[in-house]
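Novice: Please find the sequence and the predicted model below.
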Amino acid sequence: MEQNQTKLRSVVSAIWNGLSTGISILVVAVAALVIAVPAAAGGMPLTVLSGSMRPSYEPGDLVVIRPKDPREIGVGEVITYQVRSGESELITHRVIEKSSATDGSVSFITQGDANDVPDATPIRDVQIHGTVWYRIPLLGWVNDWFTGDTRRIVVPAVAGILLLYALWNVVSGVRERGRERGVAKQGGQVQHTAA
């Protein structure tokens, strides 16, 4: 009976350790994709708020943009640009036409994938923040919630919880192995004494 309980505990422990390790890896990977990778590349994560880029980008998706020289941006790329100087509103649309001026500046005609007509005003190179690098579906809403002061509090708290959880897993694993060795030694002594 005890042997069956020990086996059941071992199986449950292995499943729990596998799930917790998988969740920890997922959390670290998402944090890297949302915070570390964009920061290292000089980019930034943004949340898609409208359906103008459907089906490429849905509202709530997180898109990560990175800087790119406007002269290197081509037709078909998706850019994020500031609508008006001094305002925080950004739009992410696809380049459908590119023009170069004699002074070396470039301008773009953009259009949302879901829109029937191009955007009314050409986009100048100084308005461009970057091109879309990658997207993570639905993570934009979470990113919007974790901004400013919230991010400064939550990120270290989550990191601390994950660290404590990892330490707890290590300690409980060492303890479990010690118990298993103790049971094995006792079992060996009992068999030896009985023989």
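Specialist: Done, it's in. Everything numeric in this text was worked out from a predicted model, so none of it was measured.
Novice: C-alpha from now on. contacts and neighbour counts both.
Specialist: Will do.
Novice: Run a quick neighbour tally on the residue nearest to Y57 when sequence neighbours are not counted.
Specialist: Nearest residue to Y57 in three dimensions, chain neighbours excluded: V48, at 7.1 Å (CA to CA, 6 or more residues apart in numbering). Using other CA atoms under 10 Å, V48 has 24 other residues around it.
Novice: ok, now S20?
Specialist: Neighbour number of S20 under other CA under 10 Å is 15.
Novice: could you point out which element follows the helix or strand hosting it?
Specialist: Assigned by DSSP states H and E, S20 falls within helix 2-31. Note on helix 2-31: by DSSP H and E, the next helix or strand toward the C-terminus is helix 37-41.
Novice: Got another one to weigh against that:
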Amino acid sequence: MRSGRIISIAGVAAARAVVALVLALAFWAAAPVALGWLPTTVMTASMTPAIEVGDIVVSRPVPREALLPGRVVLATDPDWADRLRLHRIAELGPDGDLVTKGDANPDADSTPLHPDAVLGVGVLRVPGIGMPIVWLRTGEVLPLAGVVAAFALCLAVALRRGVDDDPDDPSPPPEDTPLTRRALRAPPARSRLFRRGFGFAVAVATAGVTVSTPASASFSDESAASGTVTAGRVTGPETLGCYNDGGAVVTWAYDGWEPRSFDLLVNGRVVIADIPPRFRAARVPDDGSYSLFRTDRVTVRTNVGEQWSAESGESVPVGGVLLGFGRPFCR
């Protein structure tokens, strides 16, 4: 095989890989809309380096009792009527309002959130795919034009009928008739299907970028940027339970990607980290911070790979001790 042919095949393959990666990330940003979830483009760096400007965060609606400290919420910003706020709940106010704070900010937000203003809790982050939206809204024409031109070039090369698509046909040329001339002019069925498939994927990607609304915040300090597409499939543990056995023991079920570990959280605070992936139960530690007169909420988080995680959508209530006596127990 000649070197020119090798370079051509490699170029087409690389272009198709780039286009497939971009479209896959755009799909993960757009697909949750079908579930009623809201994709949001991060416009500021209030929680970097965990989440960067240009990431798309997907939030899902949750009941009011699931708005616990430590969770990241998407809400209508009371300080700016035309903006959304995507910050972490720092604490619950005495009147039920939510005190929020960006991880990268030195102080809490000046105005608490009313629970009715919350649109959802962040559950998924797609890295970097929203940068064109950021550039468009901030008027940065040069990087936007450069990325659009580069993607258009990759798309053109990816749709090109390369030498690897159809093997050389050693058979003699067909008889020159009007019928064979029409057949030779028609593109192969495989090439037509490939082009149509890419056209549909481009439409899906465009829809995903179009529906995402800008927010001035970020998502989770557990979710560093990653180029893996499978990270969009990370799910949290399910079917949380609790039983008393000399203390509170939390159980869970998990049916997803092979986890690296689990974490046990109380009110959004990690109390046990790096639970082995084969475990499906953990004892709530008695660290003296619980109270008989307060109900704490326990959740479990899945860690997949080195950078992606997902928290359970449900929690279990745990009680505390009285005057330093006793152990945490299931309520």
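Specialist: Perfect, I can see it now. Only a predicted model underlies this, so the values are computations on that prediction, with no experimental measurement involved.
Novice: returning to that earlier point: kindly provide the distance from the residue nearest to Y57 of the first structure to Y81 of the first structure.
Specialist: Noted for V48 of the first structure: a distance of 13 Å to Y81 of the first structure, by CA to CA, to the nearest Å.
Novice: so what does the helix holding S20 of the first structure touch, helix or strand wise?
Specialist: Helix 2-31 of the first structure is packed against no helix or strand, with contacts defined by 3 or more CA pairs under 8 Å, 6 or more residues apart in numbering; DSSP states H and E.
Novice: Can you list the buried residues in it?
Specialist: Buried residues in helix 2-31 of the first structure, counted by 16 or more other CA atoms under 10 Å: S24.
Novice: which one in the second structure is aligned with the residue nearest to Y57 of the first structure?
Specialist: Aligned counterpart of V48 of the first structure in the second structure: V42 (TM-score structural alignment).
Novice: From T100 of the second structure, how far out is its match?
Specialist: Taking CA to CA, one finds V42 of the second structure at 16 Å from T100 of the second structure.
Novice: what does D168 of the second structure give?
Specialist: 64 Å.
Novice: Between those two, which is the more surrounded one?
Specialist: Set side by side, D168 of the second structure and T100 show more neighbours around T100, with 26 against 8, by other CA under 10 Å.
Novice: wait, the more buried one sits on D107?
Specialist: No - counting by CA atoms under 8 Å, T100 of the second structure stays clear of D107, with 9.4 Å between them.
Novice: Now do the helices in the first structure.
Specialist: Applying DSSP state H to the first structure gives helices spanning 2-31, 37-41, 139-145, 148-194.
Novice: Which one of the ones you listed lies nearest to E89 of the first structure?
Specialist: helix 139-145 (14.5 Å; CA to CA).
Novice: list the helices and strands that closest one packs on?
Specialist: Judged by 3+ CA pairs under 8 Å, 6+ apart, helix 139-145 of the first structure is in contact with strand 44-47, strand 62-66.
Novice: May I see the ones you listed organised as JSON lines, with mean neighbour count added?
Specialist: JSON lines is the format used below for those (neighbours: other CA atoms under 10 Å):
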{"stretch": "strand 44-47", "mean neighbour count": "23"}
{"stretch": "strand 62-66", "mean neighbour count": "24"}
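Novice: could the ones you listed go into CSV alongside distance to L19 of the first structure?
Specialist: Output for those, formatted as CSV (distance: least, CA to CA, whole Å):
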stretch, distance to L19 of the first structure
strand 44-47, 28
strand 62-66, 26
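Novice: Which strand or helix spans R301 of the second structure?
Specialist: Secondary structure (DSSP H and E) places R301 of the second structure in strand 296-304.
Novice: where in the first structure is the aligned partner of that strand, by residue range?
Specialist: Counting by TM-score structural alignment, strand 296-304 of the second structure falls onto no part of the first structure.
Novice: Now do the host helix or strand of A149 of the second structure against helix 3-30, angle only.
Specialist: A149 of the second structure belongs to helix 141-159 when assigned by DSSP H and E. Angle between the axes of helix 141-159 of the second structure and helix 3-30 is 120 degrees (criterion: axes from the mean of the first three to the mean of the last three CA atoms, to 10 degrees).
Novice: And for G173 of the first structure, the neighbour number?
Specialist: By the measure other CA under 10 Å, the count of residues near G173 of the first structure is 15.
Novice: For G199 of the second structure, see how far away the aligned partner of it in the second structure is.
Specialist: By TM-score structural alignment, G173 of the first structure lines up with D165 in the second structure. Counting by CA to CA, the gap from D165 of the second structure to G199 of the second structure is 18 Å.
Novice: How about the helix or strand containing V202 of the second structure, which residues are buried there?
Specialist: For V202 of the second structure, the host element (DSSP H and E) is helix 189-211. Residues of helix 189-211 of the second structure classed as buried: 195, 198, 201-202, 204-205, 207-209 (neighbour count, 16+ other CA under 10 Å).
Novice: since we're on P67 of the first structure, how many residues are nearby?
Specialist: Residues near P67 of the first structure, counting by other CA under 10 Å, number 17.
Novice: returning to that earlier point: how about the buried residues of helix 189-211 of the second structure in a markdown table, adding distance to A10 of the second structure?
Specialist: Formatted as a markdown table, the entries for the buried residues of helix 189-211 of the second structure read as follows, by distance: CA to CA, whole Å:
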| residue | distance to A10 of the second structure |
| --- | --- |
| R195 | 19 |
| F198 | 19 |
| A201 | 22 |
| V202 | 22 |
| V204 | 26 |
| A205 | 25 |
| A207 | 30 |
| G208 | 29 |
| V209 | 29 |
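Novice: gap between the two ends of stretch 123-130 of the first structure?
Specialist: Taking CA to CA, stretch 123-130 of the first structure runs 12 Å from one end to the other.
Novice: Ok, stretch 35-51 of the second structure next?
Specialist: Stretch 35-51 of the second structure: ends 24 Å apart by CA to CA.
Novice: Same check on stretch 309-318 of the second structure?
Specialist: One end of stretch 309-318 of the second structure sits 23 Å from the other (CA to CA).
Novice: and the end-to-end length of stretch 21-40 of the second structure?
Specialist: End-to-end distance for stretch 21-40 of the second structure: 20 Å, by CA to CA.
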